[in-house]
Structures are given as C-alpha cells and as structure tokens.
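S.K.: Need coordinates for the following:
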Amino acid sequence: MVERLDATFAALSDPTRRAMLASMAGGERSIGELAAPHAMSFAGAAKHVKALERAGLVERRKAGRTQLCRLRAEPLREAQAWLRQWEQFWTVRLDALEAFIAAVPQVSPETPEER
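M.R.: The predicted structure follows:
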C-alpha cells in the first residue's frame, strides 16, 4: 500500500494532473479534451495521463481512434484514509496542548512602573 500511496501523492503533486482528475469527475474524457484547457499537445497530455494511470487513478480505453480516460477513485480513498489518520493524531495532540496552556496560570507582564 505504501508504494501505491507514494504514486498517488506523486501524481497529485502536479496541478495539471489534479485539473485533469477534476475534469474526469464529471465523466469520461478524451485525451484531447483533457489537453484543451491547458493549451498543451496531445503528447503532453498523454504523458500526464500515463502518470495518473501508473498511480491507478485513471483507466484508459480505446473507442475507435479516441482514447477515453475514466477516473478511478480507490487510490484517492486510500490517500484520504491515510490523511484522516494523521488528522486525528494531530487533533488529539493539539487539543492536549491547548488544554495544558489553558491550565497554566497566566502571568501578566510587568509594566515599567512596577519594576
């Protein structure tokens, strides 16, 4: 699972790939459709799709001469579960720190006249 998580985060590290995934959330898209908003070539878009495929985030199929891409959400669910685990970890620790700070008596700083 660690390798898949690494591949997922590596694929998500690029804003173009994140935008492509967002586009596919609305349904299948051709590589040309994925390339259009980014003013990039088919070959450039295909490289991004390949990175998403390696991470398991995209499934590609051919329909005639067109290559259609479909979002696969399972790796995103795994990444979200990993992030949720760390969110819970830090929430507990930060809540404990906040409670500790609240329990410490507050000492007001001395003014120059009090010295």
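S.K.: contacts, neighbours, all on C-alpha from now
M.R.: Noted.
S.K.: Without its sequence neighbours, what residue ends up closest to Glu78?
M.R.: Spatial nearest neighbour of Glu78, excluding adjacent residues (C-alpha to C-alpha, 6 or more residues apart in numbering): Leu5 at 7.3 Å.
S.K.: hang on, the one you found packs against Ala81?
M.R.: No: judged on C-alpha atoms under 8 Å, Leu5 makes no contact with Ala81 at a distance of 10.6 Å.
S.K.: one step back: spell out the secondary structure type for the residue nearest to Glu78.
M.R.: Using DSSP: H, G, I helix; E, B strand; the rest coil, the secondary structure recorded for Leu5 is helix.
S.K.: Can you list the buried residues in the longest helix along the chain?
M.R.: Across the chain, the longest stretch assigned as helix under DSSP state H is helix 74-103. By 16 or more other C-alpha atoms under 10 Å, the buried positions in helix 74-103 come out as 75-76, 79.
S.K.: Would you do the same for the sequence below? I want to compare the two.
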Amino acid sequence: MVVRQQERTELDDREVDRIFQALADSTRRDVVVRVLGDSERGQSVSSLASHYAMSFAAVQRHVAVLERAGLVRKERRGREQIVRGDVTTVRAAARLLAEYEELWRGRVTRMEQILAEPEGDDS
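M.R.: Here you go, the predicted model:
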C-alpha cells in the first residue's frame, strides 16, 4: 500500500531558522540547486565534492547542514551516500517567503496611499 505524505504547510520557528541559515551559504545553495535538478537519481557526495575547491569532508559538512534543515535527504547506495533534494521543504520555504512578500507589498501600497493623500490644512 502506498501512503502519500501530506505536504506540510507550516514550519515552526526552529525549522525556519535552520532552513534560512542553511541557505545563507552560497555553496549550500548551489548544492540544493544541483540535487533538485537531478532529484530522480540524486547525486553522490563524491560527485558533488568534485564541483568545489574544498575537501570532501567540507562538502559532507555542507550536506549535513542541508540535511538537518530538511532541504536534502541522504541515503546509502552501496558505498556511496546519495543526496536528493526535498522539494516539500523548499516549497514550504517558498510559501513563507511569499507571505512575507505579500505583507510588504501591502505595506508599500499603504505608504503610497498615505503619500498620495492631500496634505491637511493647518490654518
């Protein structure tokens, strides 16, 4: 029997902190892009490491940060660790950013309305 996991719509504060701290680093953002682009097969940590001028261990640490944030999943395939992107977490973060954007667009619209109002007569 196949059970579809319901997509989460809300993140708690700790999850949001972990996601955006993980995405604050350009190497980690690049890893996410690479594994999301190849989400069916995933990429081995070794393959990912070949793209960066850093040690294999450093890339492993970046992947671990992404994994703790829920942005990627690792699985063992023989001797390799295969990394896949977690689209559900990325979508939840995108929804959160969309909410922030909507909030700020509303504030900008309100400021524009206030600035467009004729000045009151002080006499």
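S.K.: quick one on the thing from earlier: in structure 2, which residue range corresponds to the longest helix of structure 1?
M.R.: Aligned by TM-score structural alignment, helix 74-103 of structure 1 falls on residues 88-117 of structure 2.
S.K.: Tell me if Arg61 of structure 1 really is in a strand.
M.R.: Yes: if the criterion is three-state DSSP, then Arg61 of structure 1 is within a strand.
S.K.: Is it in contact with Gln67, as I believe?
M.R.: Yes: contact criterion C-alpha under 8 Å: Arg61 of structure 1 and Gln67 qualify, at 5.7 Å.
S.K.: Could you list which residues are in contact with the counterpart of Gln43 of structure 2 in structure 1?
M.R.: Correspondence of Gln43 of structure 2 to structure 1, assessed by TM-score structural alignment: Arg29. Arg29 of structure 1 sits next to 23, 68-70 when contact means C-alpha atoms under 8 Å, 6 or more residues apart in numbering.
S.K.: if you set the cut-off to 6 Å instead, what comes out?
M.R.: 68-69 (C-alpha atoms under 6 Å, 6 or more residues apart in numbering).
S.K.: likewise Arg60 of structure 1?
M.R.: 68-69.
S.K.: Quick check: the corresponding residue of structure 2 for it vs Gly106 of structure 2, distance?
M.R.: Matched across to structure 2, Arg60 of structure 1 falls on Lys74, judged by TM-score structural alignment. When distance is defined by C-alpha to C-alpha, to the nearest Å, Lys74 of structure 2 is 40 Å away from Gly106 of structure 2.
S.K.: which residue is nearest the middle of structure 1?
M.R.: Leu12 (5.1 Å; C-alpha atoms, centre = their mean).
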